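Chemist: sequence unknown, structure follows:
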């Protein structure tokens, strides 16, 4: 066996060990990031769900479809759907458009959401 081949074999073996180590470290870091983001997602998703349910409750109370709410707010129907399901978080501007269309002030709307959050926390 030539000296170069032996050297190549040793370097290849070290490279494989390094790959395994780096892969393990990468996945450890990746799992930590996923767990951390899931924790944040769980905290924020409850708020998003309650905001969405309140939008939906008020829309249905008016007898409106998602399509009609989308039309009067200038938003897309699928975005309204995502908001109502708690999959998206509305910006202040979007929430302002929605509350104006639903004939409610933002403070009244958010007060209702805050009360729902408090009730939900008491259940936990």
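Modeler: Noted; the coordinates are in hand. What you see is a predicted model; the values in this text were computed from it and never measured. Numbering: from 1, shown residues only.

Chemist: hey, let's count contacts and neighbours off CA atoms from now on
Modeler: Fine.

Chemist: in contact with residue 87, which residues are there?
Modeler: Residue 87 makes contacts with 45, 48, 49, as judged by CA atoms under 8 Å, 6 or more residues apart in numbering.

Chemist: take the one below as the second:
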């Protein structure tokens, strides 16, 4: 896996968390409190700057009242059969 693909998944995951958080009308601070994380961690995560552990993904999914698979599928974290071609 290339470094660009790794960054892409972090950015896609961050956007998924942000979209779900906003659907629930939660602030970053509220989500952080419910997930047992720091607000700045949520901010950095939503910007795609962090690579969360599986334990953190589980905490976030629980705080967002959604299953991990639903978070990935419903918010387009996973990209199926995507091929990158250099121009």
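Modeler: Yes, it's here. Given the structure is predicted, the values throughout are model-derived calculations rather than measurements.

Chemist: how alike are these chains, TM-score-wise?
Modeler: Once superposed, the chains reach a TM-score of 0.84 (TM-score structural alignment, normalised by the length of the second structure), with 83 aligned residues with a CA RMSD of 2.1 Å.

Chemist: which among the contacts of residue 87 of the first structure end up buried?
Modeler: Buried residues within those, counting neighbours by 16 or more other CA atoms under 10 Å: 45, 48, 49.

Chemist: all helices for the second structure, in order.
Modeler: Per DSSP state H, the second structure carries helices over the ranges 3-23, 28-35, 39-46, 54-63, 68-74.

Chemist: to residue 84 of the second structure, which of these lies closest?
Modeler: helix 3-23 (9.2 Å; CA to CA).

Chemist: where does the closest one end up in the first structure?
Modeler: Mapped onto the first structure using TM-score structural alignment, helix 3-23 of the second structure covers residues 41-61.

Chemist: ok, stretch 46-61 of the second structure next?
Modeler: Aligning stretch 46-61 of the second structure against the first structure (TM-score structural alignment) gives residues 84-99.

Chemist: in that stretch, what's buried?
Modeler: In stretch 84-99 of the first structure, counting by 16+ other CA under 10 Å, buried: 84, 85, 86, 88, 89, 90, 95, 96, 97, 98, 99.

Chemist: what's the span of it, first residue to last?
Modeler: 13 Å (CA to CA, to the nearest Å).

Chemist: distance from that stretch to the middle of the chain?
Modeler: With CA atoms, centre = their mean, to the nearest Å as the basis, stretch 84-99 of the first structure stands 13 Å off its chain's centre.

Chemist: check stretch 15-31 of the second structure too.
Modeler: Here stretch 15-31 of the second structure is found 10 Å from its chain centre; the criterion is CA atoms, centre = their mean.

Chemist: also stretch 3-19 of the first structure?
Modeler: 45 Å.
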